[in-house]
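Asks: Sequence and predicted structure are below.
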Amino acid sequence: MTRALVESVKRYTESQSGQSPFVTPIEGVTILRSDHERHPSHLLMKPALCVVVQGAKWTTFGGKRYDYRAGQALVVSVELPAMSRIVQASPDEPYLCVVIELDLAVMREVMEQLDRPPVPDGELGHGVFVADFDGPLADCVQRTMRLLDTPHAIPVIAPMIMREICYWLLTGRYGAEVAKLVLANGHVERVVSAIHDLRHRFAETVRIEELASVAQMSLSAFHRQFKALTSMTPLQYQKQLRLLEARHLMLTGAANAEAAAYRVGYESPSQFSREYARMFGAPPRRDIAALSAA
C-alpha cells in the first residue's frame, strides 16, 4: 500500500469522533482502526473485501485460519461466523483496514458486460480467500478515501468506483475465484440458499435433512459441500450464530443470560452457559461484565 493511502485512512480516523469501527458516508464502506494488538474477538462477517492498509490480522472460520497484512485483502463471499485477532498494531503504526461490502447484484451486472468473463472451475472452494490488493484495486481504495472529502460527490461517484472494484476483481488474478465464490454458481448457489435459510431460522430446531432439501442435495453431499464452503458443519454454524446473537442481546441490555438462552433456541440455560464459556472463554455474566467494563 502507498504511504499516501495509509496517511489518508489514518487522517480520516483521527478526524472522527467515537471509536472504531467508523461508518463512512459511503454506503457499505467502513474503516477499522486499532492502536494496539487485540485479543481474539468473535463476529459475524458479511460478504466483503477487508483491505488491510497497515498492520496485520488473522481470522478463523471453523477450523481454518487466514493471515493477511498490509497490501492484502480478505475476501468473504458468504455470511460466516468468525473469530479475528489484530496481531500487528501500535500507536505510531495503527492497524488500518477499509471494509467494502460486496453488492452481488452489481457484481453480476459487471460480469455480464465482460467480453471474456472469468470461468470458474467445477471445484467448490472455501467461501473465503486472501488476495493481494495492489495496482488498480489499491487506486480504487485511494479514490474512495479522497471522495470522503467531498460528500456532495458521493452519490454520483461512489457507485462508479464500486463498479470499477468489481471489474478489477473479476478480470484480475483471482477472477475465477471471485466468479465461483461471490457470484455463486451450481452447488455453491444451492449451499448458499441453505445457509440463508439457516441464518433466518437459527433459533429453531432445524434438521440437516431440511437444509439438504433446500440445497437440493443428498444428505451426505450437502454435509460435505457445506463444510467445504464454510469450514464448519451446519450444527457448528448454527451454534455460533446462536451464541453471537445471545451475546449481542445481553450486551445491549435486551435480555439477561437466561432469557437470551431461550430466545436463541436453547432449552437448557446450563447447556447454554457451558457452550458460551467454551466459545467466549468465560460464562455469560462474567463475559458481559468484562465487555461492559472495557
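Replies: Right, received. Where do you want to start?

Asks: can we go C-alpha only for contacts and neighbour counts from here?
Replies: Will do.

Asks: Roughly how far does the residue minimising distance to the centre of the chain sit from residue 176?
Replies: Centroid check for the chain by CA atoms, centre = their mean gives residue 45 as the closest residue, at 2.7 Å. Using CA to CA, to the nearest Å, residue 45 is found at 22 Å from residue 176.

Asks: related to what we said a few turns ago, in contact with the residue nearest to the centre of the chain, which residues?
Replies: 76, 79, 80, 81, 82 (CA atoms under 8 Å, 6 or more residues apart in numbering).

Asks: do the same with residue 265
Replies: For residue 265, the contacting residues are 202, 203, 204, 205, 242, by CA under 8 Å, 6+ apart.

Asks: Out of the residues you listed, which sit inside helices?
Replies: residue 242 (DSSP state H).

Asks: Quick check: the two most widely separated of the contacts of residue 265?
Replies: 205 and 242 (11.6 Å; CA to CA).

Asks: Which one of these two is surrounded by more residues?
Replies: residue 242 (24 against 11; other CA atoms under 10 Å).

Asks: Can you give me every residue that contacts that one?
Replies: So residue 242 contacts 202, 203, 264, 265 (CA under 8 Å, 6+ apart).

Asks: gap between residue 84 and residue 68?
Replies: Here residue 84 is placed at a distance of 11 Å from residue 68 (CA to CA).

Asks: Show me the strands in the stretch 1-150 of the chain, by range?
Replies: Using DSSP state E, counting those that start in this stretch, the strands found in the stretch 1-150 of the chain span residues 22-23, 29-34, 41-45, 48-54, 56-61, 64-69, 72-76, 80-88, 95-101, 128-132.

Asks: would you turn those strands into CSV with distance to residue 141?
Replies: Converted to CSV, the strands of the stretch 1-150 of the chain look like this (distance: least, CA to CA, whole Å):
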stretch, distance to residue 141
strand 22-23, 15
strand 29-34, 10
strand 41-45, 20
strand 48-54, 9
strand 56-61, 18
strand 64-69, 16
strand 72-76, 12
strand 80-88, 21
strand 95-101, 8
strand 128-132, 13
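
Asks: Comparison target below:
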Amino acid sequence: MRLDEKEVTLQQELAAQIERYTGIDGTFSTNIPSLHFIRASNETDPIHTLYEPSLCIVAQGTKLVILGKESYVYDPSCYLVASVQLPVSGQVIQATPECPYLCLRLDFDSSQIIDLIREVDISQNVPSSTKRALYVSQTTTSLLEATVRLVNLLDTPQDIPVLAPMIIREILYRILLGEQGHSIKQFAMTGSHADCIAKVIEMIERDFAKPLRVETLAAAVNMSTSSLHYHFKEVTAMSPLQFQKKIRLQEARRILFSGVTEAANAAFLVGYESPSQFSREYARMFGLPPISDIKQFRSTLRAASN
C-alpha cells in the first residue's frame, strides 16, 4: 500500500519527533504515560514478549510479528492493533543506522473503548463471529494527523494533562471506525464470546503456573469446553494450553536472564514438573536449550559493553 503526499509528510514529521526523543536504540517512555517510542538501528532477532492492548504505528522501517503460526508485517503504510494481551514474537526486519526503525506504541484499556461506544453510536456492524485480537490495517490521514498532534504535545508538557486525553480519545475513535475496528469493539460487548475469552485470558495469565483445566475455565464464563476452545483459537490463533505454554516459557526466560536462579528451579516456578520437558519446549520456542540460551545472552551483553 502506498501513502499519499500528505500522509508521507505526516510520517516524516512523526519520524523526526521519535528520533528527537530517542536518539539511541531502545524502548522509551514519554511524559504521556500511555505513549512509548521504539528505535532500532539494525534488524533484530525475534523478541518474545507479551503485547498489551495497544496501537502500534511505524514511522520508518518494517516489523514482523508472529502470533501462533500467523505472521503480520507492518510498515509506515499500515498500523497494528492488539485488542487483548497476547504472547507474540516481534522482529525488526528493515532498519539501518542511516534509516533506523522508528515506531510508537499507544497503550489503551477496555474502559476507554467502552466509554467511546456508550457515547457515540459506533456499536453497529459488530459481526456475530469472533475475530482475531491482532490485526494490521491501512493507515489513514485522519489517524496520522491525530497521532502527530499527540506526539507534538511533548514539546508543550503543560498542555498534556488537558489535551492528551482528548487526542487519545480521537485516535481510538479513528481505529474503532477503521475497516477492522470490530476486532476491538467485540471485547467491549458484555457477554459476547470475545468478552468471555478476554476473561479467560486474564485467568490464564494470573494463574499460569497452575495446572490448566479447560472445564473450570469454561464453567467460569458459562461456556461449553468445545465453545471455549473454538472461540479462544479464533481470538488468539492458539489453544488455551498453547497460550499458557508461551506465557510460562516467556516468564521462565525472563527469570533466567535476570540471573536469580537456575533452569530447573525456573521450570518449577512457572509450573513445569519435568525439567527435561521444560528444556525441550524451551528450545523449541527460543531455538536453544536454557543453559545455551543463557550463555549466548551473557556473551551478547559482554560484547555490547566492550
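Replies: Everything's here; your move. Being a predicted model, the structure only gives us computed values, none of them experimental.

Asks: For the contacts of residue 45 of structure 1, which ones persist in structure 2?
Replies: Using both residues aligned by TM-score structural alignment, their matches' CA atoms under 8 Å as the contact test, the members of the contacts of residue 45 of structure 1 still in contact in structure 2 are 76, 79, 80, 81, 82.

Asks: which position in structure 2 aligns with the third one?
Replies: Correspondence of residue 80 of structure 1 to structure 2, assessed by TM-score structural alignment: residue 86.

Asks: So its match is in contact with residue 52, correct?
Replies: Yes. Using CA atoms under 8 Å, residue 86 of structure 2 is in contact with residue 52, at 6.8 Å.

Asks: ok, the two, which is more surrounded?
Replies: A count of neighbours by other CA under 10 Å puts residue 86 above the other of residue 86 of structure 2 and residue 52, at 24 against 17.

Asks: check contacts around that one.
Replies: With CA under 8 Å, 6+ apart, residue 86 of structure 2 has these contacts: 50, 51, 52, 67, 236.

Asks: Return the residues in contact with the counterpart of the first one in structure 1.
Replies: Matched by TM-score structural alignment, residue 50 of structure 2 corresponds to residue 44 in structure 1. Contacts here follow CA under 8 Å, 6+ apart; on that basis residue 44 of structure 1 touches 79, 80, 81, 82, 241, 244.

Asks: so which strand or helix has the aligned residue in structure 2 for the last one?
Replies: Residue 244 of structure 1 maps onto residue 250 in structure 2 when the alignment is built from TM-score structural alignment. Taking DSSP states H and E as the definition, one finds residue 250 of structure 2 inside helix 240-258.

Asks: That helix vs structure 1, average distance?
Replies: In the superposition against structure 1, helix 240-258 of structure 2 averages 0.7 Å from its aligned positions (mean CA distance after the TM-score superposition for structure 1).

Asks: Give me the buried positions along that helix.
Replies: In terms of neighbour count (16 or more other CA atoms under 10 Å), helix 240-258 of structure 2 has its buried residues at 240-241, 243-253, 255-257.

Asks: Ok, stretch 113-122 of structure 2 next?
Replies: Applying 16+ other CA under 10 Å to stretch 113-122 of structure 2 flags 113, 114, 116, 117, 122 as buried.

Asks: Output those residues in TSV, with distance to residue 232 of structure 2 appended to each entry.
Replies: Below are those laid out as TSV (distance: CA to CA, whole Å):
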residue	distance to residue 232 of structure 2
113	21
114	21
116	25
117	24
122	25
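
Asks: Inside helices: which ones of those?
Replies: Among the buried residues of stretch 113-122 of structure 2, the members falling in helices (DSSP H) are 113, 114, 116, 117.

Asks: counterpart of the first one in structure 1?
Replies: Same thing as residue 113 of structure 2. Looks like residue 113 of structure 2 aligns to residue 107 there (TM-score structural alignment).

Asks: how far away is its match from residue 159 of structure 1?
Replies: In terms of CA to CA, residue 107 of structure 1 sits 12 Å off from residue 159 of structure 1.

Asks: Next: residue 267 of structure 1.
Replies: 46 Å.

Asks: same check, this time on residue 104 of structure 1
Replies: 13 Å.

Asks: For the aligned partner of residue 158 of structure 1 in structure 2, grab the count of nearby residues.
Replies: When structure 2 is aligned by TM-score structural alignment, residue 158 of structure 1 is paired with residue 164. Each residue near residue 164 of structure 2 was counted by other CA under 10 Å, and the total is 20.

Asks: Hmm, residue 164 of structure 2 is touching residue 154, no?
Replies: No. If you go by CA under 8 Å, residue 164 of structure 2 and residue 154 don't touch, sitting 9.6 Å apart.

Asks: Need the counterpart of residue 284 of structure 2 in structure 1.
Replies: Checking with TM-score structural alignment, residue 284 of structure 2 has residue 278 as its match.

Asks: Tell me, how many residues neighbour that match?
Replies: 11.

Asks: what does the one 4 residues further on give?
Replies: Residue 282 of structure 1 is flanked by 16 other residues according to other CA under 10 Å.

Asks: How about the contacts made by it?
Replies: residue 276.

Asks: what about it, which SS state?
Replies: Using DSSP: H, G, I helix; E, B strand; the rest coil, the structure places residue 282 of structure 1 in coil.
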